[in-house]
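**Q** prediction below, plus the sequence it came from.
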Amino acid sequence: MSMATSANNEIGAAAADQPDQALDAIGRKYHSRMRTVDASSDSLSDGVVVPALREAIVEGVLAPGSRLSEVQIAKQLNVSRTPMREAFAQLEREGLVTIVARVGAFVRSVTLRDVAEIYTVRTALECLAVRLAAERINALGRAQLDDVIEAMQASVEAEDPAGYVDALDRFYSIVMTLADNRTLQATHASLIGPVRRLRRIAMARGGRMRSSCEQAVRIKDAIVAGDPEVETLMREQLRGACEAATEVLNQSEQ
C-alpha cells in the first residue's frame, strides 16, 4: 500500500467517525509533505492550511454552511493563527469560502448557478487544452496518459470514486502540461477547488464514474491520434458531468 493510499484510508476512516478527526488526519498529511519544519507563515498557509481546508471542503468533511473557527482549525492543523486569515482569503477567491465581515468565514454552498457557470468556463478552457495537447503530443505524454487511464480504470473496477477522482485530476493535469500554455494553465488552476468539488458531486450519480472513464479513454485516444474531434469529445464529457452534478444537487434539495 502506498503512503498516499494509507493517508487517504486514514482520512476516510476518520471522516466516517468525526469531522474533527478527519481534519486532523488531513492536516498531518500536508505537514508531512512540507520540506522544512521551520516554515514561514506564508509557506504554512500555502503548503498546509489552504490545501488541507480545500480537501476537507471538497470531500465534505467540512459541511456547506459550517463556520470556520480560526482558533479551532489552527489547533487541528497544528499551526499558529497567523496563516489562517490569508488561507481563508485564498479559499474565498476560489469560491469555497464566504467571509462575512465581523462575523467569520463559512463553507460556501454549491448552487445550480455555480454548476452552470463553472462548466461553461471549463468547456472553453478544456476544449482548448485538448486541442493543443493533440497538436503537441509526444512519447512521454502518451506514456503518462496511458498510465493515468489505467489508474482510472482500476478505480472504476474497485468502485472507488475517491481514487477515481484523484486519477481524473491527474489526467487533466497531464493534458494541461501537454497543452503547454502558461496562461491557460494558470486560469484553469484558479478553478481547482470548485472543479474538484463538482467532480465529486457528479460522481455521486449512479453510473457516472464508469461513463466518465469510458469517455476519458476516447479523449485520450483522440489526443494520441492528433484527432481534431477531440474537442467534441471533451465537450460531451463536460456536458455529462454538468448534467450529473445538476441532478445530484436537485435531488438533495427535494
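**A** Nice, I can see it.

**Q** drop to CA atoms for contacts and neighbour counts, all remaining ones
**A** Fine.

**Q** how far away is the residue in the chain sticking out farthest from the centre from Arg108?
**A** The C-alpha centroid of the chain is most remote from Arg102, which lies 29.9 Å away (Cα atoms, centre = their mean). Plainly put, Arg102 is 17 Å away from Arg108 if you go by Cα to Cα, to the nearest Å.

**Q** can you check Glu59 too?
**A** 13 Å.

**Q** re earlier: can you verify the residue farthest from the centre of the chain is assigned to a helix?
**A** No - counting by DSSP: H, G, I helix; E, B strand; the rest coil, Arg102 is not part of a helix but coil.

**Q** next secondary structure after the one helix or strand Ala22 maps to?
**A** When secondary structure is defined by DSSP states H and E, Ala22 falls within helix 19-33. Later in the chain than helix 19-33, the nearest helix or strand by DSSP H and E is helix 41-44.

**Q** hold the first one in mind and look at this next one:
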Amino acid sequence: MDLSKIAQPELFKDQAYKEIKKAIISYSIEPGAMLSERSLSDSLGISRTPLKLALQQLEVEGWVMSVPRKGIFVKEITESDVREVFELRRANEVLVVELLIPLLNEETLHQIEAKYKELIDEQHDAFKVVQLDSEFHLYLAELSQNRRLHQLIKNLTDHFQWFGMAALKSGKSLEEITQEHGSIIEALRLRDVAVAKKAVLLHLDNTYHSIRQNLQN
C-alpha cells in the first residue's frame, strides 16, 4: 500500500483523508477492499483517532462503507454511479464548448495546448494521465468564464479520476486518451462548435464504454 507519511499533527485527519482517497482513486486500494485500521495507522504513521475521523468523512462522501461486525470497505463502482456522473459530464462539457469558443484567442489556445503537452509528456504514468485529463477539462471550464459551471465540474473531478482509472483497467490506452484530446484541440482551433462538441462527446462516450466494460468483467 503506497501511502505517504504525515508530518504535521494538526493536519493528521485532513491529510489521512486525502491520502486514503488518493489511494482509492488511483486503485492502490481497489473497490471492495477491506480497510484495516491498524494497517492504515501504521502506513500513515498516525494514531487511530484522526484515522477514524478521516474514515468517517470518507464514508459520508460515499468512498467507503462501514458494515456492522465485518469492517470498513471501499465502495464498489456501480453502473448507476458511472451513468449519473457521465450524464452530468456530457451536459456540462457541451455547455463549456458553447461558452468557450466565442472567447478563444491565440493566447488561450496556446495555454490549452500547453495543458495537452503535459498530457503527452506523462503518457508513461497512468495515474498522472488521468489527473491531467481531469485538469484539462477543468481548465476548459475555467476559461468558459462561468464560475458555477466550473464549480460543478470541479465537484465531480475526484469521481472522473476514479472512473478514469477503471477505464484504463479495461484496456483503454493512454495513447487513445491523448489522441482524443488532440481532436478536441483541433476543433477548438477551428472555432467549430459542432465539431468540438462531437470530439468532446466521443471522448466521454469512449471512456464511459470502457468503464462499463471494466465493471462487466
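**A** Nice, thanks for sending it over. Only a predicted model underlies this, so the values are computations on that prediction, with no experimental measurement involved.

**Q** care to give me the TM-score?
**A** In this superposition the chains share a TM-score of 0.83, using TM-score structural alignment, normalised by the length of the second structure; 216 aligned residues with a Cα RMSD of 2.7 Å.

**Q** distance between stretch 108-125 of the second structure and the chain's centre?
**A** 17 Å (Cα atoms, centre = their mean, to the nearest Å).

**Q** repeat that for stretch 184-195 of the first structure.
**A** 10 Å.

**Q** follow-up on the earlier one: for the helix holding Ala22 of the first structure, packing partners?
**A** In terms of contacts (3 or more Cα pairs under 8 Å, 6 or more residues apart in numbering; DSSP states H and E), helix 19-33 of the first structure is packed against helix 3-17, helix 50-58, helix 70-76.

**Q** before we move on, back to that, could you measure the residue farthest from the centre of the first structure against Arg85 of the first structure, distance?
**A** Taking Cα to Cα, one finds Arg102 of the first structure at 13 Å from Arg85 of the first structure.

**Q** kindly report the same for Gln21 of the first structure.
**A** Taking Cα to Cα, one finds Gln21 of the first structure at 22 Å from Arg85 of the first structure.

**Q** pull the contacting residues for the residue mapped onto Cys127 of the first structure from the second structure.
**A** In the second structure, the residue paired with Cys127 of the first structure according to TM-score structural alignment is Val94. Val94 of the second structure is in contact with Lys197, Val200, Leu201, counting by Cα atoms under 8 Å, 6 or more residues apart in numbering.

**Q** for these, which one is nearest Lys5 of the second structure?
**A** Val200 (38.5 Å; Cα to Cα).

**Q** isn't there a helix covering the closest one?
**A** Yes - the assignment for Val200 of the second structure (three-state DSSP) places it in a helix.

**Q** what's the counterpart of Pro194 of the first structure in the second structure?
**A** Using TM-score structural alignment, Pro194 of the first structure pairs with His159 in the second structure.

**Q** what's the burial count for Asn155 of the second structure?
**A** As a burial measure, Asn155 of the second structure scores 11 neighbours (other Cα atoms under 10 Å).

**Q** which residues sit against stretch 201-217 of the second structure?
**A** 77-79, 82-83, 86, 89-90, 94, 163-164, 166-172, 177, 180-181.

**Q** tell me which of the residues you listed fall in helices.
**A** Using DSSP state H, the subset of the contacts of stretch 201-217 of the second structure located in helices is 79, 82-83, 86, 89-90, 94, 163-164, 166-169, 177, 180-181.

**Q** which ones are touching the spatially most central residue of the second structure?
**A** Most central in the second structure under Cα atoms, centre = their mean is Gln161, positioned 1.8 Å from the mean C-alpha point. By Cα under 8 Å, 6+ apart, the residues touching Gln161 of the second structure are Ile25, Ser26, Val130, Gln131, Ser134.

**Q** hang on, the earlier thing: out of the helices and strands packed on helix 19-33 of the first structure, which comes closest to Thr177 of the first structure?
**A** By Cα to Cα (comparing all of these), the closest turns out to be helix 50-58, at 20.9 Å.

**Q** return the list of helices and strands in contact with that closest one.
**A** Short answer (3+ Cα pairs under 8 Å, 6+ apart): helix 50-58 of the first structure packs on helix 19-33, helix 84-93, helix 192-202.

**Q** run the chain-centre distance for the longest one.
**A** Yep, that's helix 19-33 of the first structure we're talking about. Using Cα atoms, centre = their mean, the distance between the centre of helix 19-33 of the first structure and that of its chain works out at 17 Å.

**Q** Leu55 of the second structure matches what in the first structure?
**A** Per TM-score structural alignment, Leu55 of the second structure is aligned with Phe88.

**Q** roughly how far does that match sit from Leu53 of the first structure?
**A** On the measure of Cα to Cα, Phe88 of the first structure and Leu53 of the first structure end up 9 Å apart.

**Q** repeat that for Gly60 of the first structure.
**A** According to Cα to Cα, Gly60 of the first structure stands 10 Å off from Leu53 of the first structure.

**Q** of the two, which one has the most company?
**A** Counted by other Cα under 10 Å, Gly60 of the first structure and Leu53 do not tie: Leu53 has more neighbours, with 25 against 16.
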